[in-house]
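Chemist: test case, fold it:
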Amino acid sequence: MATPLIEPQHAAGEVPVKIRLHQLTKSFETAGGTVTALDNISLDIPSGCFFMIVGPSGCGKTTLLRILANLEAPTSGTVEIASPAEFRPGNSMVFQGDSLFPWMTVFDNAAYGLALRHVPKAEIRETVDYYLSRTGLKRFANAYPHQLSGGMRQRVSIVRAFANDPDILLMDEPFSALDEQNKLLLQEELLRIWDETRKTVLFITHSVDEAATLGDRIMIMTAQPGCTKQIVDVPFARPRSVLELRARPEYGEFVYSIWGQLRDEVERARSRDLNEKKV
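Modeler: This is a model prediction of the structure:
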């Protein structure tokens, strides 16, 4: 369970810390023995930061997000999170796969978190209508998930998360299953909504392009056991256009530098997997 983060007074203009991890470690007991997923991670994430996490498969990225969502408990170390306002939930999570309720309409799926908190119906209607309009889903409000494309269903998941007005938004590879065209459109929509809200976002991705396009900071994780290899500030100003940003030569240079840091870890993870198959 995360403990409240008690911060000292901040200097004028200084951004307060929203999440602080100190020597965070997570191990699992398996039939083959103890497996360490996360090893001694310490970092501060400022309030309002769009924080990207990249790393090879199996490095503990999703485990880290689940700990922050209080779905897993750390084996050791501490998680401190600045308390949200009383009326606001601590976090909302957007998953990689389809997480909509198939028996609910688009509107009811988007309103789910608000309804659980017993928000007045008029406020629910106003909030959900706003985000459905922003994402081009207003005319599908009464449709069911099976009547939507994969990209549209993922848009509903994003609307549900933002409509609930969480203090922190946790996103676990939300666009990985989409085709490139839908991925680009949703990245643009996510950036537009985030520019309005400036929520603290933790976003897992395997795509260095996606990390550089969306993020303020990128944490590069090592192969298992996952720990912090490097944290890099993204040098591009906001607001951003996905296609315009990717057309700039300095963007390509930045992505190449991130991939240079990540490549050794991906190769190390691949070698480990091949050796395990041989045993």
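Chemist: from here on, contacts and neighbour counts on C-alpha atoms
Modeler: Noted.
Chemist: which residue ranges of this structure form helices?
Modeler: 61-68, 106-110, 112-116, 121-134, 150-163, 180-197, 208-214, 242-246, 249-278 (DSSP state H).
Chemist: of all those helices, which lies closest to T3?
Modeler: helix 61-68 (10.7 Å; CA to CA).
Chemist: helices or strands up against that closest one?
Modeler: Applying 3 or more CA pairs under 8 Å, 6 or more residues apart in numbering; DSSP states H and E, we find helix 61-68 packed against strand 33-46, strand 168-172, strand 200-204.
Chemist: and of these, who's closest to D273?
Modeler: Nearest of the helices and strands packed on helix 61-68 (CA to CA): strand 33-46, 14.2 Å.
Chemist: one more to put side by side:
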Amino acid sequence: MKNLFVCNGYSDNIAIVNTSTFEKVQQISLKQDGNDRIGPHGICAYNDKLLVTNNYSNSLSLVNVKKKKVEKNIFIGMNCNDVKVIENNAFVVCGDINNIVNYSLDRNEIQEEIPCGNMPHSIDVHDSLKNIVISNMNSDSITFLKYGNEDYISNIRVGEYPTKALFSKDGKLIFVCESNMGSDKCGNISIFSAENLKILSRIPVGNSPVDMFIEKKMCFVSNFGDGTISVIDLEKFVETGRIEVGGMPRGIIKDKENIYIGDNYNNLLVCVNYYNYKKKSIYIGKEPTGMLIL
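Modeler: Okay, here's the model as predicted:
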């Protein structure tokens, strides 16, 4: 049995959904001591626990999955958007200070702050190569660096308002979700070489793409502005189809035959079968964003 963990940004909790039955089985409140808004946004696994970045409380929450509770909230910096872990270091995207904060989970202290572009929004790491990529929304760029050699930092110009950047499984490619948010133009998925940081292809998708999930030779993109999911063939570098889901799709993740999408407008979790496009949905909380399956 697998569980899907979903950050509900306005409900200040993590919803837990059983993927076998497609039922919300529990939720974990991130509030402690009656504090104000939390705003969970990004999520990743750390050993047998969860790390959650919080927009409004500017913190990183360490969540015990077995006990279904927050062990501690750590102040990191303004507008924490996303997090990834290398070894025992949490790299946290802080959107309002234009830095990536390296927080040691062993020493419980900030190790360093790494400058990036303007309003960083997402982070991805390649575990074996120890490479890191960040999408910077307001500077229309991505930042590429190597773990253990933070003197090596490259900022690469991309399309407008990039909301996500991901490595391919082998680490040779970087996929960038260029949202073009606020314009009438469609968005794009751009593909860069991780070796020379040159662009290889640009694939048009839907209106205001904000998130994507890569599985083998396929990429699934949530188009926030038109309520669709773009399906991309990464061998041919073309969009092969578009799935209508409605609402405002944001976070997206796939497991086996099912694609899971967080609908920000209707506060729903939508499940679409990839093979027959059959759709079902459940209410999970307000403003679903980051997702993780364990």
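Chemist: what TM-score do we get after superposing?
Modeler: With the length set by TM-score structural alignment, normalised by the length of the first structure, the two chains reach a TM-score of 0.32; 156 aligned residues with a CA RMSD of 6.1 Å.
Chemist: so can I have a markdown table of the helices and strands packed on helix 61-68 of the first structure showing distance to N109 of the first structure?
Modeler: Converted to a markdown table, these look like this (distance: least, CA to CA, whole Å):
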| stretch | distance to N109 of the first structure |
| --- | --- |
| strand 33-46 | 30 |
| strand 168-172 | 17 |
| strand 200-204 | 21 |
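Chemist: same list (those) but as JSON lines, adding mean neighbour count and distance to R217 of the first structure.
Modeler: Shown next, in JSON lines, are these (neighbours: other CA atoms under 10 Å; distance: least, CA to CA, whole Å):
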{"stretch": "strand 33-46", "mean neighbour count": "17", "distance to R217 of the first structure": "9"}
{"stretch": "strand 168-172", "mean neighbour count": "23", "distance to R217 of the first structure": "15"}
{"stretch": "strand 200-204", "mean neighbour count": "24", "distance to R217 of the first structure": "10"}
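Chemist: ok, back up a step: most tightly packed of the helices of the first structure?
Modeler: helix 106-110 (a mean of 25; mean count of other CA atoms under 10 Å).
Chemist: so what does that one touch, helix or strand wise?
Modeler: Where contact means 3+ CA pairs under 8 Å, 6+ apart, helix 106-110 of the first structure is packed against helix 150-163.
Chemist: what's the closest non-adjacent residue to A90 of the second structure?
Modeler: Spatially, and ignoring its direct neighbours in sequence, A90 of the second structure is nearest to Y103 (5.1 Å; CA to CA, 6 or more residues apart in numbering).
Chemist: from N155 of the second structure, how far out is the one you found?
Modeler: According to CA to CA, to the nearest Å, Y103 of the second structure and N155 of the second structure sit 22 Å apart.
Chemist: what's the answer for L269 of the second structure, then?
Modeler: For L269 of the second structure, the distance to N155 of the second structure - CA to CA - is 35 Å.
Chemist: give the contact list for K146 of the second structure.
Modeler: 130-132, 152-153 (CA atoms under 8 Å, 6 or more residues apart in numbering).
Chemist: do that again at 6 Å, thanks
Modeler: 131-132 (CA atoms under 6 Å, 6 or more residues apart in numbering).
Chemist: cool, and I261 of the second structure?
Modeler: Neighbours of I261 of the second structure in contact, by CA under 6 Å, 6+ apart: 251-252, 269-270.
Chemist: would you turn the residues you listed into JSON lines with distance to S61 of the second structure, neighbour count and secondary structure?
Modeler: Converted to JSON lines, the contacts of I261 of the second structure look like this (distance: CA to CA, whole Å; neighbours: other CA atoms under 10 Å; DSSP: H, G, I helix; E, B strand; the rest coil):
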{"residue": "G251", "distance to S61 of the second structure": "19", "neighbour count": "29", "secondary structure": "strand"}
{"residue": "I252", "distance to S61 of the second structure": "22", "neighbour count": "25", "secondary structure": "strand"}
{"residue": "L269", "distance to S61 of the second structure": "23", "neighbour count": "25", "secondary structure": "strand"}
{"residue": "V270", "distance to S61 of the second structure": "26", "neighbour count": "22", "secondary structure": "strand"}
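Chemist: right, and the helices of the first structure - which one's nearest F50 of the first structure?
Modeler: helix 208-214 (7.3 Å).
Chemist: what sits up against that closest one?
Modeler: With CA under 6 Å, 6+ apart as the criterion, helix 208-214 of the first structure contacts M52.
Chemist: same thing but at 8 Å, please
Modeler: 50, 52-54, 187, 191, 205, 218, 234, 240, 242, 245-246, 251, 254-255, 258-259.
Chemist: pretty sure N99 of the second structure is touching F91, no?
Modeler: No. At 9.9 Å, N99 of the second structure does not count as touching F91 under the criterion of CA atoms under 8 Å.
Chemist: more neighbours: which of these two?
Modeler: Comparing N99 of the second structure with F91 by other CA atoms under 10 Å, the one with more neighbours is F91, at 25 against 22.
Chemist: so the residue lying closest to that one once chain neighbours are set aside: helix, strand or coil?
Modeler: Leaving aside its sequence neighbours, F91 of the second structure sits nearest to N102 (CA to CA, 6+ apart; 4.7 Å). Look at N102 of the second structure: counting by DSSP: H, G, I helix; E, B strand; the rest coil, its state is strand.
Chemist: who's in contact with N102 of the second structure?
Modeler: By CA under 8 Å, 6+ apart, the neighbours of N102 of the second structure are 89-92, 110-114.
Chemist: among the residues you listed, which are in helices?
Modeler: Per DSSP H, the subset of the contacts of N102 of the second structure in helices is empty.
Chemist: of these - the most surrounded one?
Modeler: Ranking these using other CA under 10 Å puts V92 first, with 30 neighbours.
Chemist: N40 of the first structure contacts Q23, correct?
Modeler: Yes. Taking contacts as CA under 8 Å, N40 of the first structure lies within contact range of Q23: 4.1 Å.
Chemist: for those two, list the residues in contact with both.
Modeler: Among the neighbours of N40 of the first structure, those also in contact with Q23 (CA under 8 Å, 6+ apart) are G77.
Chemist: hmm, back to that, quick check, nearest of the contacts of N102 of the second structure to F167 of the second structure?
Modeler: Closest approach to F167 of the second structure among those (CA to CA): F91, at 16.0 Å.
Chemist: look up how far L50 of the second structure lies from the closest one.
Modeler: Taken as CA to CA, the span from F91 of the second structure to L50 of the second structure is 14 Å.
Chemist: cool, T240 of the second structure as well?
Modeler: 35 Å.
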